[in-house]
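[1] A structural model of the following input is requested.
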Amino acid sequence: MLQGNLVSITAQQVLVMFLLILVGYLAVRCHILDAGARRSFSSLLVNIVVPAMIVNSYMTAFDPEILANLVRTALVSLGVLVAGLAVALAFTCRMRHPDRPLIRFAITFSNAAYMGFPLIEALFGAEGLLYASIFNTFFNILIWTAGMAILDPKASQGNLLLELAKKPALLAVAAGLVLYLGQIPVPALIAQPISLLGAMNTPLSMLITGAIIATSDLRAVIRSGRLWLILVLRMAVIPAVSFLLCLATGTGGMVGAVVILLEACPCAAITSVFAVQFHYDEQLGAGAVVASTLLSIFTLPLCALLVPMMG
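    The predicted structure follows:
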């Protein structure tokens, strides 16, 4: 039953993402949008939409009855995320290509929020979503600290704390944690605009990806060994490492399933956005998002088959 639901939900999520990418592609091809608009959209996404999505994800009720599982989820989530970063750094340490930072980012960070959360909600309900939110906390902290240091190494050489304090998304993580841990009620008049802005995250990311594809030579990208390195590590090696880590720590059941499935998701949709923001190969960034999302139709159900082995 788990595998059947997972296949159906994954296929539906992938189809939605590709339709959104198609809209962005056609908008540029039909001259509705200028190809350069992706830079303005990227700035809007990173500085307003993503912070709103992060804050919105923390506006949920805290259940003290499952506190022990929350602690375990926190520890395992941190472990698999750091392990994923270690895999990316280890396999690219001898690479001298100028796009190495983008490649490392694409390998390390999954599309957990959009691809993962609907799967977790459908398969495990509210409790599963709570564990997913804990994973998302560490994911957001890592993406806006280590992820930014990878993509913008010059900035990381200066006052790192000052640079991080300027990141709207990291400020949103801090605000979200205060709201969640303090169970501070947010008035509907404020919560609704935050929710609406946050809901723009995936559509806007996919529109940007489509706009990049409209001006790209994807055939050249597909033939690139760098893309295949990203796909193999992101879609096969990192999920395998996550599974082994959960197995070694005795993390099974719902907690193990949630963490593994979130870490097994395709490349983060924001990869293509950061390729634009930080002036890396935009075609490679878009290609990684599209190709890994397509592959997830096959790899996520395979991960679901392995989850019961943990007991």
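[2] okay, CA-based contacts and neighbour counts for the rest of this
    Fine.
[3] how many neighbours does E282 have?
    E282: 24 surrounding residues under other CA atoms under 10 Å.
[4] which non-adjacent residue is nearest it?
    Sequence neighbours aside, A275 is the residue nearest to E282 in space, at 5.2 Å (criterion: CA to CA, 6 or more residues apart in numbering).
[5] D152 and F278 touch, don't they?
    Yes - using CA atoms under 8 Å, D152 makes contact with F278 at a distance of 7.3 Å.
[6] ok, the residue nearest to E282 - contacts?
    Counting by CA atoms under 8 Å, 6 or more residues apart in numbering, A275 touches 102, 281-282, 285.
[7] which of those residues tops the neighbour count?
    G285 leads the contacts of A275 on contacts (other CA under 10 Å) with 30 neighbours.
[8] next up, the contacts around that residue.
    Counting by CA under 8 Å, 6+ apart, G285 touches 102, 106, 271-273, 275.
[9] from those residues, pick the one nearest P193.
    V273 (23.0 Å; CA to CA).
[10] which helix or which strand is home to the closest one?
    Assigned by DSSP states H and E, V273 belongs to helix 270-277.
[11] check which element follows that helix along the chain.
    helix 282-306.
[12] what's the distance between that next one and the middle of its chain?
    Helix 282-306 sits 12 Å away from the centroid of its parent chain (CA atoms, centre = their mean, to the nearest Å).
[13] going by distance to S42, which of the contacts of A275 wins?
    S42 lies nearest to E282 out of the contacts of A275, by CA to CA, at 12.1 Å.
[14] ok, the residue nearest the centre of the chain - contacts?
    Nearest residue to the geometric centre of the chain (CA atoms, centre = their mean): N111, 2.9 Å. By CA under 8 Å, 6+ apart, the residues touching N111 are 262, 265-269.
[15] another for comparison:
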Amino acid sequence: MQSDIVNQVIVLCFVMLIGFYGRKKRIIKEEMLKGLTEMLLNITLPALLLATFNSTYSKEVMQNVIKIFFYSLGIHIFFALGSNIFTIKSKDERKKILRFVTIFSNFGFMGYPIMQGVFGNVGVFYASIFGVPFNILLLTFGVILFNKESKEDIDIKKIIFSPGIVFVIIGLATFVFKIPYPKTIYKTLEMVGAMTTPLSMMIVGANFSGVSIKSILKDLDLYYISLVRLILVPLITFGVLSLLKVDTYLLKICVILTAMPAGAMVSVFSERYDSDKSFAAKCVFTTTVLSIITIPIVITLLNKI
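    Alright, predicted model coming up:
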């Protein structure tokens, strides 16, 4: 079982390398990359989410939904408030980037594929619930972190109608009210949703084709934030949830999702608010590459409890 999990993560990493190769050889061009990202966020991922909610309703599952929602909310608030501790000696220009990376993982692009590989569709189901507080804090606290001078960018409508929340609500409605999908609709959602995993990993790989390896090797901040993002955050999450005696299955889901590398949104926010976008991109690249080693280790260790 452990070797199967590790192999699954390694396969995802190989798919990422294919994306890297495609971008390097200009098979995947800039315009195409943007189009693939839009397709992932607006077509394949929503299809995957909706397909995962087509399961039998039970009180136990509904209780787990409520639990994992509040676990996620607590985890993200905890690290939002405590992230300053990890960056207390950092330069002002980099501090907000390092705090953002500490709080927000690459949940969308790597979280769902990893969860599907480890737990199947039920893993994606629970991960989608975990993602609701994540998206809310991303679009509120994340904006405040980069743009403290003005709160005008916090758009309540944008938060409510973001794809990560809208499709979870639709899926939950079909689940709670026991609305079955017609077979043809379900098969369509399943087929389109299956594209999410390879597509997301290829996009991640393609995004790193222009990063300078030499500049990364010389930057100690990148080693530090990789330690925090990939080791300390999941370790602290595991410790706190263990003390709270959280169900082992839900604990594993929460810890694995917090063990993901830096979220790609840090680059988007850095670009938008004129921060150090080069350093932000390097944070994403470094943590993603190192996660090839750390994620299988985290999953293997969790499998022993």
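[16] hmm, back to that, possible to save the contacts of N111 of the first structure as TSV with distance to L247 of the first structure, neighbour count and secondary structure?
    TSV is the format used below for those (distance: CA to CA, whole Å; neighbours: other CA atoms under 10 Å; DSSP: H, G, I helix; E, B strand; the rest coil):
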residue	distance to L247 of the first structure	neighbour count	secondary structure
L262	16	25	helix
C265	19	27	coil
P266	22	30	coil
C267	24	31	strand
A268	25	25	coil
A269	29	31	coil
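[17] okay, the residues you listed in TSV with distance to S42 of the first structure next?
    As requested, those are exported to TSV (distance: CA to CA, whole Å):
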residue	distance to S42 of the first structure
L262	24
C265	22
P266	20
C267	17
A268	14
A269	12
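[18] count of residues packed around I10 of the second structure?
    16.
[19] not counting its neighbours along the chain, what's nearest it?
    I292 is the one closest to I10 of the second structure (CA to CA, 6+ apart), at 7.1 Å.
[20] to which residue of the first structure is L49 of the second structure aligned?
    In the first structure, the residue equivalent to L49 of the second structure is I54, according to TM-score structural alignment.
[21] ok, now which ones touch its match?
    Counting by CA under 8 Å, 6+ apart, I54 of the first structure touches 169, 172-173, 176, 198.
[22] which residue packs closest to R100 of the first structure, ignoring adjacent ones?
    T92 (7.2 Å).
[23] contacts only, for the residue mapped onto L164 of the first structure from the second structure.
    Taking TM-score structural alignment, the alignment pairs L164 of the first structure with I159 from the second structure. Contacts for I159 of the second structure were tallied using CA under 8 Å, 6+ apart; they are 135-136, 139, 165.
[24] returning to what we had before: please report the distance of the residue nearest to E282 of the first structure from R96 of the first structure.
    18 Å (CA to CA, to the nearest Å).
[25] which position in the second structure pairs with the residue nearest to E282 of the first structure?
    A275 of the first structure maps onto S267 in the second structure, by TM-score structural alignment.
[26] please apply the same query to A240 of the first structure.
    Using TM-score structural alignment, A240 of the first structure pairs with L235 in the second structure.
[27] for its match, which non-adjacent residue is closest in space?
    V255 (7.7 Å).
[28] what packs against the helix or strand where that neighbour lies?
    Per DSSP H and E: V255 of the second structure is located in helix 248-258. Contacts defined by 3 or more CA pairs under 8 Å, 6 or more residues apart in numbering; DSSP states H and E place helix 248-258 of the second structure against helix 59-86, helix 121-138, helix 233-243, helix 277-302.
[29] and the second one, what does it pack against?
    Helices and strands in packing contact with helix 121-138 of the second structure are listed as helix 45-52, helix 59-86, helix 112-119, helix 163-176, helix 248-258; criterion 3+ CA pairs under 8 Å, 6+ apart.
[30] for those, please prepare TSV with the additional fields distance to N303 of the second structure.
    Below are these laid out as TSV (distance: least, CA to CA, whole Å):
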stretch	distance to N303 of the second structure
helix 45-52	23
helix 59-86	19
helix 112-119	11
helix 163-176	28
helix 248-258	8
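[31] buried deepest among these, which one?
    helix 45-52 (a mean of 25; mean count of other CA atoms under 10 Å).
[32] chain center to it: distance?
    16 Å.
[33] quick one: that helix to helix 112-119, angle?
    30 degrees (axes from the mean of the first three to the mean of the last three CA atoms, to 10 degrees).
[34] what's the match for I10 of the second structure in the first structure?
    By TM-score structural alignment, I10 of the second structure lines up with L15.
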